[in-house]
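Enquirer: Need coordinates for the below:
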Amino acid sequence: MATSIFERNNVKVLGKGEQTLIFSHGFGSDQTAWRHQVAAFAPKYRIVLFDHVGAGKSDFNAYSPHRYSSLYSYAEDLLDLCAELKLTKSTLIGHSVGCMIGLLAALVESNRFSKLIFLSASPRYLNDREYVGGFGRTDLDSLYAAMSSNYYSWASGFAPLVMGNSDRPELAQEFARTLTEIRPDIAQAVARVIFESDHRQDLPRLQVPTLILQPSHDPAVPEEVGQYMADKIKHNKFIPIAAEGHLPHLSAPEVVTKAIASWLGE
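Expert: A predicted model of the protein is given here:
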């Protein structure tokens, strides 16, 4: 018997508002990373949470390296979810790769979304001539090698680097925990898909109004990337936010929630 979308993606629906907010998490994370924003918005909005296949409490048996060899399959999953819940004109709030997944979904079925909110988003992580993505080829090769050599050791070292906020080690410990809950073979395959992807050419095609939230100190996504997206996406609002680390919805939740609330109210 085929696994339902709700089981496959560990879908949860909360709140009873007329407007729907869909939260799309990033690599190494899961839907629990949005808990601060969920607490803030659930009283007035309908909230849809899910885990991408291979992450969190999704059905790991639904993962195959062939199907998930690009971000397009994750976008298909998102659209399946929207169809199952009969969602239209929802607001998608994405983090990191969850943003590009949302963008690809919006290019296929724009009627599903009235607004997109991108947090620490990047269309390409690898540097390319004048384009500053934040990572060189040797950086990525070293990352892949470390993941392959000892995944759990890599995760414990990678988490504090990406999270920042060294004065609050519990944040890095949480990220390390969600990283290590991913099967190592899946994590390595997904990391390659993300870091080797290039969706710069898709940005100008986006018609859905988009809010770009760029942390001031993001070790994975330089400020130049946020500005690049703002230059390429037609209908956007670019807001630098005072936050350290690549997961500001965890490290600076009040700042992120306030920015989202302001955009939703416009």
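Enquirer: From now on I want contacts and neighbour counts done on CA atoms only, so please keep to that.
Expert: Fine.
Enquirer: For A252, see how far away S64 is.
Expert: When Cα to Cα, to the nearest Å is the yardstick, S64 and A252 sit 35 Å from each other.
Enquirer: Looking at these two, which is more packed in?
Expert: Neighbours per residue (other Cα atoms under 10 Å) separate S64 from A252, with A252 holding more: 18 against 13.
Enquirer: thought that one was touching I241?
Expert: No. With contact defined as Cα atoms under 8 Å, A252 does not reach I241; the gap is 9.4 Å.
Enquirer: got any residues that touch both of these two?
Expert: When contacts are counted by Cα atoms under 8 Å, 6 or more residues apart in numbering, A252 and I241 have no shared neighbour.
Enquirer: Could you also give me the structure for this second sequence? I'd like to compare it with the first:
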Amino acid sequence: MDIARRNNVTVTGNPRGRTVVLAHGFGCDQNMWRLTVPALERDYRVVLFDYVGSGRADPSAFSKERYGSLDGYALDVVEVCEALDLRDAVFVGHSVSAMIGVLATAKAPERIGALVMVAPSPRYIDDEGYRGGFGSEDIDELLESLESNYLGWSAVMAPVIMGNAERPELGEELKNSFCATDPDMARVFARTTFLSDSRDDLKGVRVPTLVLECVQDVIAPREVGAFVHRTVPGSRLVTLDATGHCPHLSAPEATNEAIIEFLVSLR
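Expert: All right, here's what the predicted structure looks like:
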């Protein structure tokens, strides 16, 4: 299989620099990193891709069985890394992609040598001694709404997820991204994402890790960032002066600065 075509792989930047893989979250595609790529490509080789079922990836490769768990998306990451023969790459994952990166690192530790988690959440549903931000009833209602009227759900939820109500163009962009995703494939990814529990996987991370959280984020509240930081051995936690769940769009300068500072520390 042509993995580069399947996952719409894009490679840019400095071919002699360390490779940085940028991975998008649910309902998005690689275009969401367009404000980060220019900050990286002078010194780093930058790899972007779309998960199967998202963006311009090959929809014929989609399988409900494979993508019914985060392992299926992690396999996308591993196969992209193998196709490009990446070694010791830095994986930057937004939202659910942060956990996908954890799983991919465990599957292919020689391929990924460091992690940047942007607004991560290992579990969205509250549990005893753990605050994920949502009750189980909230997630059930969210998924029922998404499955019954995906476009309507996108119009309502995108501005909430993005935050920054004073900048409605950001919420509009996220809504358009959601709406451009095939509804049937989005439903599978949503269920996989919001019902996932990767808390135990965090304990096995053995690579340098940066956790980026926002001051206010309805999807991944600060208690989640603190949990991830506490659970991943030796990780760094940076709280960005940003609100919403997509700081690489709403506060790209602060996000890029934190990522680059971490990359420099790895030299």
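Enquirer: Can you give me the TM-score here?
Expert: For these two chains in superposition, a TM-score of 0.97 is obtained (TM-score structural alignment, normalised by the length of structure 1); 264 aligned residues with a Cα RMSD of 0.9 Å.
Enquirer: Okay, strands next: where are they in the stretch 151-266 of structure 1?
Expert: If DSSP state E, counting those that start in this stretch is used as the criterion, the strands of the stretch 151-266 of structure 1 fall at 210-217, 236-244.
Enquirer: So what touches the first one?
Expert: Read that as strand 210-217 of structure 1. Outside strand 210-217 of structure 1, the residues within contact range by Cα under 8 Å, 6+ apart are 115-121, 223, 226, 229-230, 233, 235-246, 248, 259, 263.
Enquirer: about what we covered before: and the strands of the stretch 151-266 of structure 1, which is most packed in?
Expert: Burial among these, expressed as mean neighbours by mean count of other Cα atoms under 10 Å, is greatest for strand 210-217, which shows a mean of 23.
Enquirer: Mean deviation, it versus structure 2?
Expert: For strand 210-217 of structure 1, the mean distance from the matching residues in structure 2 following superposition reads 0.5 Å, by mean Cα distance after the TM-score superposition for structure 1.
Enquirer: quick one, that strand and strand 236-244 angle?
Expert: Orientation note: strand 210-217 of structure 1 sits at an angle of 30 degrees relative to strand 236-244 (axes from the mean of the first three to the mean of the last three Cα atoms, to 10 degrees).
Enquirer: Give me the neighbour count for the closest residue to A190 of structure 2 other than its chain neighbours.
Expert: Distance criterion Cα to Cα, 6 or more residues apart in numbering; nearest residue to A190 of structure 2, sequence neighbours excluded, is F26 at 7.0 Å. If you count neighbours by other Cα under 10 Å, F26 of structure 2 ends up with 21.
Enquirer: now swap in N14 of structure 2 and tell me
Expert: Using other Cα under 10 Å, N14 of structure 2 is surrounded by 15 other residues.
Enquirer: re earlier: make a markdown table from the strands of the stretch 151-266 of structure 1 and add distance to S58 of structure 1 to it.
Expert: Formatted as a markdown table, the entries for the strands of the stretch 151-266 of structure 1 read as follows, by distance: least, Cα to Cα, whole Å:
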| stretch | distance to S58 of structure 1 |
| --- | --- |
| strand 210-217 | 27 |
| strand 236-244 | 29 |
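Enquirer: Minimum distance to N165 of structure 1: which of the ones you listed has it?
Expert: With respect to N165 of structure 1, and counting by Cα to Cα, the nearest of the strands of the stretch 151-266 of structure 1 is strand 236-244 at 6.6 Å.
Enquirer: average offset between that closest one and structure 2?
Expert: After superposition, strand 236-244 of structure 1 averages 0.8 Å from its match (mean Cα distance after the TM-score superposition for structure 1).
Enquirer: starting at the chain centroid, how far to that strand?
Expert: Centroid displacement of strand 236-244 of structure 1 relative to its chain, using Cα atoms, centre = their mean, to the nearest Å, is 16 Å.
Enquirer: which residues touch that strand?
Expert: Strand 236-244 of structure 1 is contacted by residues 163-165, 209-218, 226-227, 230, 251-252, 255-256 when judged by Cα under 8 Å, 6+ apart.
Enquirer: how about 6 Å then?
Expert: Contacts with strand 236-244 of structure 1, where a contact means Cα atoms under 6 Å, 6 or more residues apart in numbering, come from P209, T210, L211, I212, L213, Q214, P215, S216, H217, A252.
Enquirer: Go through those residues and say which is closest to K86 of structure 1.
Expert: Of all these, K86 of structure 1 sits closest to P209, with 20.9 Å by Cα to Cα.
Enquirer: what number of residues lie near the closest one?
Expert: Neighbours of P209 of structure 1 under the rule other Cα under 10 Å: 16.
Enquirer: who touches it in this structure?
Expert: Under the criterion of Cα under 6 Å, 6+ apart, the neighbours of P209 of structure 1 are K115, H235, N236.
Enquirer: Tell me which of the residues you listed persist in structure 2.
Expert: Among the contacts of P209 of structure 1, the ones still in contact in structure 2 (both residues aligned by TM-score structural alignment, their matches' Cα atoms under 6 Å) are K115.
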